[in-house]
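Chemist: Fold the stuff below for me.
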Amino acid sequence: MQIRDLPYPDPGTPDARSGPRFLYWLGRNQLRGQLKSLSWGLLHQLGVAGLPLGAGLAVQAVVDRSGGRLALAGVVIALFGAAITVGDTMLHRAAVTNWITAASRIQQLLSRKTAELGSALTRRVAAGEVVAVSTGDVEKIGWFVEALSRFLAAAIAVVVVCVGLVLYLPSIGAVVAIGVPVLALAVLPLLPRATQRADIQRDKAGRATELAADTVAGLRVLRGIGGEELFLTRYRAASQEVREAAVRSARMWALISAIQVFLPGVLLITVVWYGALLAGDGRISVGELVTVYSAVTLLLFPLRHFEEIAMAYSFSRPSATRAARVLRLERTSYEDERGGLDDTRPTGDLYDPATGMLAPAGQLTAVVCGDPDAAGRLAERLGGHAADEEKLPSVLLGPVALDDLPLDAARASVLVQDKDPVLLSGTLTELLDVPASGAVRPKDALDAAQCDDVLAALVQASVDGSGDPLRSRITERGRSLSGGQRQRLALARSLVADPEVLVLDEPTSAVDSHTEARIAEGVRRLRGGRTTVVFASSPLLLDQADTVVFVHEGKVAATGSHRELLRDDPRYQDVVTRRTDAEAEAGTGTEIEITSDGGALMPTPLAAREPLEEIEESA
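Modeler: Model (predicted):
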């Protein structure tokens, strides 16, 4: 795999049972790249190891005043120098390729898992954790994959040099052969503590990242309530904890680096001192002493890879563990026990056995929940995004369980729009270019979602001067737009997709009542004959629904039209009018009045409300 061939057509199925197993799986899937990197690394390291031989021959040739041997030494040095140049260049190329391809594979796996789990992912893994895994952890894992082949080449080179010195000069070679393993293993007792400190730093950094992400996401609200300074103080404290943890971790790694410098220096001094004694006694020649000295000096270079691989593994192992924890999450706990169906799109009523909620096919059904969080969970479950820990039966679309469908078929059949939808950067045309039936034109969807002012704002902010709103660019997450404008564009995108079942979670919570009324009419008109489920508590939306389902404490408590439920169910009245228990007991608060101008339902003071029978007569 070359960088130009990325992304992978299929990143594969990872072994996510543990962090080390995941690292092994990555290395096994990049075996060809690792072998290529190892080959170039051996060429480079053996070229470095061969230089002392040429240097020793050259010095001895000068001592013996032999021009022929001096020329031969020059040729040997030139050959080893060429090997170093070519090997180092190609090693860097191959190693970086391994790094980037490994990081790309991990990011593809994480992206696929994120798409599979949807919003259930952030309920089971903190948002900051997901961000940290997909950024910093990917880099650390890629570092280990890249460093592994270089370490293996360096280890083989060290063994070759030690064996060569023992054969070339046994008296000094034995000292080197004993000292080098001691150098390589000297830092092992410090690695667990260094790894622990690195883990602490990483955990604190993840919490700081999560706090920063939450603060940025809620900045508009924080400014409205004057809470910026509070969250800024919290983030400062969190960042200081990260700094302190980073300093503690850096101190440990500095100690390891110091040991890796000090002990090789001691070995070098010992070899030079002992070799000088042997040369003084005439037991070895000057050229042999220079050869051994150069070999030990250059041996320090591959030894640095031992420290690097220790650091890379210490950092990448917890990173791989966190990545594996995300990758082994499953959409449902019982999906593997059921046989998958072929990729067909079922039709029929949408039914949730857990709550008893039924959305008849081809109708607009409104769902009212007293608990907004419960409403969000139910909306996700209707799209087949149930979390493992819920242990609930699958939602049925006609006779088919959504959890039995292939993921792409389930997503194509039921589309869920969250209450806080995300807009990606790009032009409006690109935003609306989604997999769709083709039955709904973008213009019709924009009209139904009441996006006229959004289009005008995009034209005004356009930099190309074309005057075409569809060519205007939307900034990342639509931050240049208001909350209501983002909400309406997301609704238009969902309407363009035209799925068999469209589930909308509070699609008009950020718009005014007049716009909300027009949106309700537009959605009903455009989705005629298609199944639509709207989670809402707004009377303007509820009055447009064919059926209203009231869910109380996790179960369907009542079903009927908005007017029927308003008349017959006090609990429904409390939710729709947002009336507290104290207000209900005192007979105060707000209630819903049914007007005679088209049947719209508007809030009115409860004390001024007419008897319900008179309201029905006036309506």
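Chemist: going forward, measure contacts and count neighbours with C-alpha atoms only.
Modeler: OK.
Chemist: Pull the number of nearby residues for A439.
Modeler: A count of nearby residues for A439, using other CA atoms under 10 Å, gives 10.
Chemist: this one next, for a side-by-side:
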Amino acid sequence: MHLRDLPYPDPGDPDIRSGTRFMLWLGRRQLGGQLKALLWGLVNQLSIAALPLGVGLAVQAVADGSGSGLARAAGLILLLGAAVALGETLLHRATTTNWTTAATRIQQLLARKTAELGAVLTRRVAAGEVMAVSSADVEKVGWFVEVLSRFTAAATALVAVCTGLVLYQPELGTLVAVGVPVIALASLPLLPAASRRADRQRERAGYATELASDTVAGLRVLRGIGGERLFLARYRAASQEVRSAAVRSARVWALIGMVQVILPGLLMLAVVGQGAALALDGRIAVGELVTVYSAVLLTQYPLRGFAELALAYAYARPSARRTARVLALSRTDTGAGTATAADPWDGPEDPEGPEPATPPRGDLYDPLTGVLAPGGRLTAVVCGDPDTAGELADRLGGHPVDGAGAGTGDRPSVLLGGVPLDALPLECARAAVLVQDTEPVLLSGTLRELLDVPSSGRIPVAAALSAAQCGDVLDTLGRAADGGDAMAARITERGRSLSGGQRQRLALARSLVADPPVLVLDEPTSAVDAHTEARIAEGLGRLRRDRTTVVFTSSPLLLTAADRVVLVDGDAVVATGTHRELLRDEPRYRSVVARDPGDGGPDGGDGTPCGPGWTTTCVTTEERR
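Modeler: From the prediction side, this is the model:
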């Protein structure tokens, strides 16, 4: 794989049973690149290992007064130097390619998983953790992949040096052959402690990153309630914990580094002492002593590969484990590694992808709760518990909550036109049903880019903005844009420069432009005033005519505009009808919509309890005042 061939047409199906297995799978997928790096690593390392032979021959030629011998030794050193330079250059090129291709493969796997999970991802993994996995963890795993071939070449070179010295000068060579493995393996007892401390450092750094991300995301709210100092103190404490963990981790690695310096030094002293005694006795020549000495001196270079591999593995293993944990998530999770019912990469291998399936049409029905949204109608769903509403909205869009995967166990899939959403390819299911949750995200960019989404083309952008009552938003953006063009105005990250109501209306306009066959809206007008809400209800009904629309709300204005209203208590539908019918006949509906404590409350006039079995929080007379 060359860099020009990236990205991969298909990043593959990773082994996510553990972090180590994931790294092994990654290495197998890069076998060609690893062998190429190993080849050039051997050229580099063996050339370095052979340099002492040339130096020894040159010294011996000088001692013997042989000009031709000195010329041959100089030629050998020159040839080996050229081989070292060539091997180092191409080794760096090969290992960098391995790092880049490994990081790209992981990034593609994470991007594919993010697209598969959608909004489910951040409910299962913290946003800061996702950011850390996709950046720092990818780099650490890529580093291990890069180091692996270089370490293999270094280990091979050490074996060659020890074998060569034993054959060249048995007495000194045997001493080196015994000492080098001891030096290489001396750090192994320290690695578990180093790995644990590296894990701790990474855990605390991930928490600090998550805390910083959440603080920045809620900065406006924090300023409004005066909570900046509190969160600053929390982040300062988290930062100090990261520093302390880093210092403790560095101490272990400093100890490993000390071992890697002291032991080779002791071996060098032993070799020099033994060699000097042999030379004084006339048992070895001066050139042989210089050769052995130089070889031992140069073994420190490949020995660094052992320390580098240990360091890379200690950091890469927890990173690979976290990456594998994210990749093991699925839309229909009942446990780690559970396969999804509809994987967008399943099916025949076609470089251009299979032909997109036509989304089904018809009624949207949830057999678990009994919620039915007739095709082409506007259905409002009222839930006493906002969390239940959010979970049900996600379920209707094919995004089940944790442990409640659609199509798993006793949790049947939502049906669209009689077809289970989980039986559809992911792209088809996403094209059929669009869910706008209660806190929609606005991506940074211009307003034109924000509204440039895949759509049917039936709804013009201007009509969507008008229906969502975005006139004041356009005026505000137009004043801030060059030339007064509101569509060219830039939206900051997550729309933080806008008010909550403005963000909500722009998100609604984006959903209307998309014009999906089924649109699910969770409290789309919770941050706007009643006058604006009434006009939005009118515009929504006009633009979504003959389209299936489900709105989770307790607003009387939206409920009045709905063709059908469904009341959900806990996990089941308890009443259906129009807003007026339910307001007249259903006390539990009145307790949510009209906030009437006399209906469905503990002292309700009709005797219907608002307690066990009814998830709505009772509204007392004192609270209403």
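Chemist: Please tell me how far the residue nearest the centre of structure 1 sits from V523 of structure 1.
Modeler: By CA atoms, centre = their mean, structure 1 has its centre lying nearest to S134, at 3.9 Å. Relative to V523 of structure 1, S134 of structure 1 is positioned 37 Å away (CA to CA, to the nearest Å).
Chemist: Now the residue nearest to the centre of structure 1: closest residue in space, sequence neighbours ignored.
Modeler: Q107 (6.3 Å; CA to CA, 6 or more residues apart in numbering).
Chemist: Where does that neighbour sit: helix, strand or coil?
Modeler: At Q107 of structure 1 the chain is in helix, as set by DSSP: H, G, I helix; E, B strand; the rest coil.
Chemist: And L519 of structure 2, by the same measure?
Modeler: strand.
Chemist: What is the equivalent residue in structure 1 for it?
Modeler: L519 of structure 2 maps onto L502 in structure 1, with residues paired by TM-score structural alignment.
Chemist: Now for that match, how many residues are close by?
Modeler: Count around L502 of structure 1 with other CA under 10 Å applied: 24.
Chemist: Equivalent analysis for P400 of structure 2, please.
Modeler: When neighbours are counted by other CA under 10 Å, P400 of structure 2 comes out with 25.
Chemist: counterpart of it in structure 1?
Modeler: Mapped onto structure 1 by TM-score structural alignment, P400 of structure 2 lines up with A386.
Chemist: hang on, the earlier thing: my read is that the residue nearest to the centre of structure 1 contacts L109, right?
Modeler: No: using CA atoms under 8 Å, S134 of structure 1 makes no contact with L109, being 9.9 Å away.
Chemist: circling back: what's the residue nearest to S134 of structure 1 aligned with over in structure 2?
Modeler: Applying TM-score structural alignment, one finds that Q107 of structure 1 aligns to Q107 in structure 2.
Chemist: Can you tell me how far its match is from D10 of structure 2?
Modeler: According to CA to CA, Q107 of structure 2 stands 12 Å off from D10 of structure 2.
Chemist: Name the residue in these two with the higher neighbour count.
Modeler: More crowded of Q107 of structure 2 and D10, by other CA under 10 Å: Q107, with 18 against 12.
Chemist: To which residue of structure 1 is R545 of structure 2 aligned?
Modeler: In structure 1, R545 of structure 2 lands on G528 (TM-score structural alignment).
Chemist: Tell me, how many residues neighbour that match?
Modeler: 13.
Chemist: ok now do it, which residues does it touch?
Modeler: 362-363 (CA atoms under 8 Å, 6 or more residues apart in numbering).
Chemist: So it, which state does it fall into?
Modeler: On the three-state scheme (three-state DSSP), G528 of structure 1 is labelled coil.
Chemist: any idea how far the match of L519 of structure 2 is from E380 of structure 1?
Modeler: Applying CA to CA to L502 of structure 1 and E380 of structure 1 gives a distance of 12 Å.
Chemist: can you list residues touching both of those two?
Modeler: V416.
Chemist: neighbouring contacts of stretch 37-50 of structure 1?
Modeler: 77, 80-81, 83-88, 90-91, 94-95, 149-150, 152-154, 156-157, 161, 295, 298-299, 302.
Chemist: Let me fix that, I meant to ask about stretch 144-157 of structure 2.
Modeler: 23, 27, 34-35, 37-39, 41-42, 45-46, 49, 91, 95-96, 98-99, 102, 302-303, 305-306, 308-309, 312-313, 316.
Chemist: rerun at 6 Å
Modeler: 34, 37-38, 41-42, 45-46, 95, 98-99, 302, 305, 312 (CA atoms under 6 Å, 6 or more residues apart in numbering).
Chemist: counterpart of it in structure 1, which residues?
Modeler: The aligned range for stretch 144-157 of structure 2 is 144-157, by TM-score structural alignment.
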